[in-house]
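K.L.:
predicted coordinates and the sequence they were generated for:
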Amino acid sequence: MTRSEDEIMKAIDEATRDIAVPEALRPQAIEELLEAAQAEERVQVHERVQAQEHSPSAAARRASSGWRRRALPWGIAACFVLLAGAGLVAGRALPPSNGAGENAASAGLGAADDDSEAPTADPDTPIDSRITAAESYDQVRHCFETYAAEQERLSASNGGAIVFDEAPAAKDMAVPESADAAGSSAQSARSGSTASAVPTADHSDTNVRTEGVDEADIVKTDGEHLFILQDSATEIAVVDATDDAMRKVGSIVASDQGQIAEFYVRDGKAFVLANVSLVRTDEDGTEVYGGSEMRLETFDVTDARNPKSLGLVSQSGWYQSSRLVDGYLYLFSTYAVPYALEEDDIEPFIPRVAGQAVACQDIYLPPLASANQYLVIASINVDDPTQTVDQKAVLSDSNSQYVSAGNIYVYENARSFMPLARSGEADDQGRITVRKIAYHDGKLEGVAQAKVSGTLNDSFSIDEHEGMLRLVTTLSSWDAEGAQTTSTNEVHVLDENLEEVGSITGLAEDERVYSARFFGDTAYFVTFRETDPLYTVDLSDPANPQIIGSLKIPGFSEYLHPYGEGRLLGIGMDVDEESGVTNGMKVTMFDVSDPADVQEADTFVIEGAYGSDVFSDYRAALVSVERNIIGFSGYADRETYYVFDYDDGEGLDQIMAEEVNGGTWVGTRGVFIDDTFYVVKGNAVESYRIGTYEKVDDVLL
């Protein structure tokens, strides 16, 4: 710091020394504000549905999961500006509270001069079908500089106003794609690439997106213990569940104050995935936030009372997701360059895996000219979990992923608002870029890339089967104010090289996809405006996909799940056809034994409930056909855990509705071991006897 800068800082300090920070701007108050906003969001779920007027241009219509322009509410923006200013005066930058904050930092890269001609990043530009690896770090840096130049031009076109991109819907975030839980063996065989983890005879497992591809979660069981992420995010509590009297017997604690995101428990080991903020000290002794890294720390839990760390491995960025397949862990993190670059400063904008910079030939360039972040992918053999097997870094503007049994599909929903910024008009229907990366025994290899019109609702709208990639997309147009004017939907079929071989266009005008599910050669997807059309698509001839049926009922299904042979479960919202008012959540069982003639077998409406975590995180559902259990939590006056069963003759029956305890941000999970059902939320565990669902025990951790 120069002398003049030091004098300025002292003057600011003197001038503000006696100014009290308003209580409303203290960290605890801001945290409470954000928590209240989250609660408000839940309450507004049904209001957003009610606001969907008969006109397709209703601005309140739920936006599709791609990127949209959105102004930051001035009150919250002011709070963050003041807090950021406080952090800077203190000489320490404030780390982001989540991955989104880190992504925003990437705009700090130096932009080209105003008169420079940086290559355009227009999403309408055709792309090469081959994935291109970088030949030098200069190519990589150019992508960041192009992004910064585009953002600068966009800002200038809007009169200097800051334009925020709206992040993808929760379904598209690290969050994880949705699930099939336990289906019959016949259904699993018919489902092909989509199925969920079938529970063993004595305990349930995490609901997963793809059969045989395990996923991490916030609650796990080995059949004898419950492993539960605590509200502090620094501890996983171990609860003995071998008898009716539950008791905490141990803890797994992350090293270096790591913030645990989720974990696996497998074969006497716990694989713990955590984020760690990196802080460096400047020459003048000032501590500066230097980004984050995610760490995989492995623990021996053969003695659950005394877990022992076996070591860790790290990679740059914020943890996004992971998969465990055939003894190999595949880790995904989002890395954004944390601060502006000096002219010849290369190190900060190259991610690291296991302490080593990713080689330029392992960095995949984006299909278009610009990028503002990486998706870092690393693989680890679970038998040697402190060493990496392979790694790739995928340059992108945003990213989500769908993982099939043999390929990772990195997809981006993209919209260009340059026409809007320049002319005040926009007719941008979006496009998806998809990159295919093959994986096997820990080895990763880029295969192909493609661009498809529209945007994806979530990972259930993209599916691989017998080498073919199928997508259900929504195309939306927007006016100059950012309100949706029209929408339509499409089905696309791509071959192994991501070349399109078949499509259906012009589906369900003025509606958009709310949920989708693929089962082998058949796909089902739900759109919504005033009623819930469930469409059936025959994909047996990839070159000629056909809509073979549709069923319209009030409301919409946010989540679809197979329930044995010829049955499809839907969880969503019930909506009055005339008034558009939501009546509550609904659970529907569809008879899909004849895909061309789908019938509503039964529907149960949970009156007063206005939403569920299942809508944004499929792992929150517990569905077991073997045990005839459908479990999930919903929000009414209080969060409540519901359990249903289903009989072809009697229909759906609500057999449990118990308030969820545990004041925590950690999500709610249902787990069963033998004849006991557990409702788990952070520091509270409650157990019930399967069959009667009478309370057995509870414990506060």
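P.N.:
Arrived safely.
K.L.:
rest of the way, CA atoms for contacts and neighbours
P.N.:
Fine.
K.L.:
number of nearby residues for Ile8?
P.N.:
Burial of Ile8 is recorded as 12 neighbouring residues (other C-alpha atoms under 10 Å).
K.L.:
following the helix ranked longest in the chain, which helix or strand comes up?
P.N.:
Of all the segments of type helix in the chain, defined by DSSP state H, the longest one is helix 27-50. Moving toward the C-terminus from helix 27-50, the next helix or strand (DSSP states H and E) is strand 69-70.
K.L.:
second structure follows, compare the two:
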Amino acid sequence: MKAKLLIALTGAAALAAAGCTSHEPDADLGVDIVPWVPASAQLASYGGCDEALEGIQDAALGMMAEWQATAPVFVDAEGLAREEGDMAAADDGGAAPTSGQSSDSHSQTNNAVAGVDEPDIAKTDGTFVYSVVGQTLRVVDTRTGEVAAESRFDDMSWDHRLFLGDGELIAMYTQDVDDDGDYRSEFRVERRDPATLEVLDTFAMEGRMVDARMVGGEVRLAVSSQPSIQPVHDVLYDADADFEDLKAAVAATGLDDWIPEFSVNGEAGEIDCGDIAHPDRFSGTAVTVFGLAAGGGWEGVSPHTVMADGETVHGTVDSLYLAHYDYGWGEEDPEGETEIYRFHFEGGEPRLAGEATAPGSLLNQYSLSEYDGHLRVATTENDQMWGWWGGCGPAADCAWEAAPEPEESKSTVTVFAVGEDALTETGSVTDLGVTEQIYAVRFIGPTGYVVTFRQTDPLYTVDLSDPSDPVVTGELKITGYSGYLHPVGEDRLLGVGQEATEDGVTTGLQVSLFDTAAPEAAVLDQYFREDADSAVEWDPHAFLYWQDASIAVLPVTDWDEDYMHSRVGAVVLAIGTDSVEQAAWIEQDVDDPYAEGIVRSLVIGDQVWTLSAAGLQANELGGGYERTAWIEF
């Protein structure tokens, strides 16, 4: 009987199930397996299109062979093996943020790095509010309280986000496309007239956006794409196919099946084979990095493709960092690291300008920060790799095979010198939060702040003034944790997260004001809201800090004992030198108690505007925060 193919081409997603163990391959597959090794981020470019196709095919087969040799077997209570294939077929950082006062007296997106704009669902120029909630893009004139223009996206589109340039509105989203019965994802960028929302230019590429940044009128993007190899997938899940069938299916693919296609205003473009880079070991997925001028003229775009996954993007004024978590499953313990690629932008074109690795995985883009010629990276080891080795599920009856005990988790801050074409490690400090994982990171100048949590919340202060010798100078332990950190003045840091019991059970929203003047941070004051949480924990764009009024605005959901929405709104917090207290509670008139609440807050002049799927509301800034306008959607 032919061996079943148990390969998940795109990685470890299919492992997200019950306890598992590996088995030996059923036969010699006759293909080279490239082993996982630490520090494997070094990239090389292909010498031509023929070499690129052969290299990609060989690498993909090597990964498939590795998974054939180590694919998990799931064991039920009867001791019967159910192979995974059957189951699958069944179903700068140191700079001040820019969300405070601006020269035009209106707020901006809460960006991680000053001068580097991030895409969001709401933008304003101080007169108009541009927003996309649900499938609808709207322009609201805040002077008249009227919707000045409106445009609806296709129902099969998702992940809509916006950039606002100098007289240009850039809309980005992913569209699910029906291609002769097979659905695929296509990432689209539209340059629109901000007054009428008329589409002026369109860029389209296979895949989905990882993230984007806009600097000086230039939009820099990273797009992830899967290979278009349905015949290979058909063989993968054919119970009667063997590895020779798979090799034949892969050999029948062409380069255009692996490299994403793109077009500008309907005219097809082409990625130069010399602009395709690859590490030693990859599965066939790709990330493409490129730039588009906010003012149009996209015909000369030159995308650069890396044959790797990409999960996290961090942008600076002249660079775009792309990070990917890679792992290897040994016979006893899994290993993993974060691979980091730096792209330097000049004249609208990206150039690969350095690679590095750091132990473990990133939390988010705030785990990366470039300052004074160095890149600082905060990671957690041995937590994410094991986090999804959960139970078999409520309906399953499983018996566990013996699995190795993972090493204790720990976190590390690693520093790299940023050279013209290289990232070179200069120093690191480790063993932060042993047995815990990172919940929040913020780098401010030569200092890093790292929150880890399991039962209590150590806020570590890391002195990074000497890049060759990072030093932990403080470890403040309090109950609960902060999921987002934001500077709110000199030597003041605001943490948004959850209070918790001594056993680590969360009890409600907690906002903490820290004094960071000393080597170890100290708590000055805290705001607590029982049985509540804020989207700021996982979505920093939902956070607004308005420096002129010394206020922070957070969307909040109160929960009842059955964890149903009981109250949604936004809390306005007055941030003093040593105090944080509620200044106002803002609610919108929403008939549906289960509807999503406020998702964004903006300041325009002397008004606080709040955005939800139901509409846009204005409240006076200060005083009683009385409502002054309501625009229903």
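P.N.:
It's in. Since we're looking at a predicted model, the values are computed, not measured.
K.L.:
which helices and strands does the longest helix of the first structure pack with?
P.N.:
With contacts defined as 3 or more C-alpha pairs under 8 Å, 6 or more residues apart in numbering; DSSP states H and E, helix 27-50 of the first structure has these neighbours: strand 582-591.
K.L.:
which part of the second structure matches the helix or strand that the strand it packs on is followed by?
P.N.:
The helix or strand immediately downstream of strand 582-591 of the first structure is strand 599-607, counting by DSSP H and E. Residues 522-530 of the second structure are where strand 599-607 of the first structure lands when matched by TM-score structural alignment.
K.L.:
hang on, the earlier thing: residue range for the longest helix of the first structure in the second structure?
P.N.:
In the comparison with the second structure, helix 27-50 of the first structure aligns to no range at all (TM-score structural alignment).
K.L.:
tell me which residues of that helix are tucked away?
P.N.:
Taking 16 or more other C-alpha atoms under 10 Å as the neighbour-count basis, helix 27-50 of the first structure is seen to contain the buried residues Ile30, Arg42, Val43, Val45, His46, Glu47, Arg48, Val49, Gln50.
K.L.:
Thr527 of the first structure versus the last one, what's the distance?
P.N.:
In other words, Gln50 of the first structure. 16 Å (C-alpha to C-alpha, to the nearest Å).
K.L.:
and what of Ala596 of the first structure?
P.N.:
With distances defined as C-alpha to C-alpha, the gap from Ala596 of the first structure to Thr527 of the first structure amounts to 17 Å.
K.L.:
which elements pack onto the longest helix along the second structure?
P.N.:
Secondary structure assigned by DSSP H gives helix 49-70 as the longest helix of the second structure. Packing contacts for helix 49-70 of the second structure, counted by 3+ C-alpha pairs under 8 Å, 6+ apart, involve helix 243-251, helix 255-258.
K.L.:
that one: how far from the chain's middle?
P.N.:
Computed by C-alpha atoms, centre = their mean, to the nearest Å, the separation of helix 49-70 of the second structure from the middle of its chain amounts to 27 Å.
K.L.:
what is the orientation angle of that helix with helix 243-251?
P.N.:
Helix 49-70 of the second structure and helix 243-251 are oriented at 150 degrees to each other (axes from the mean of the first three to the mean of the last three C-alpha atoms, to 10 degrees).
K.L.:
mind listing what's buried along helix 49-70 of the second structure?
P.N.:
Neighbour-count burial for helix 49-70 of the second structure, counted by 16+ other C-alpha under 10 Å, picks out 52-53, 56-70.
K.L.:
one more: stretch 633-647 of the first structure?
P.N.:
For stretch 633-647 of the first structure, the neighbour count (16+ other C-alpha under 10 Å) marks Ser633, Gly634, Tyr635, Ala636, Glu639, Thr640, Tyr641, Tyr642, Val643, Phe644, Asp645, Tyr646 as buried.
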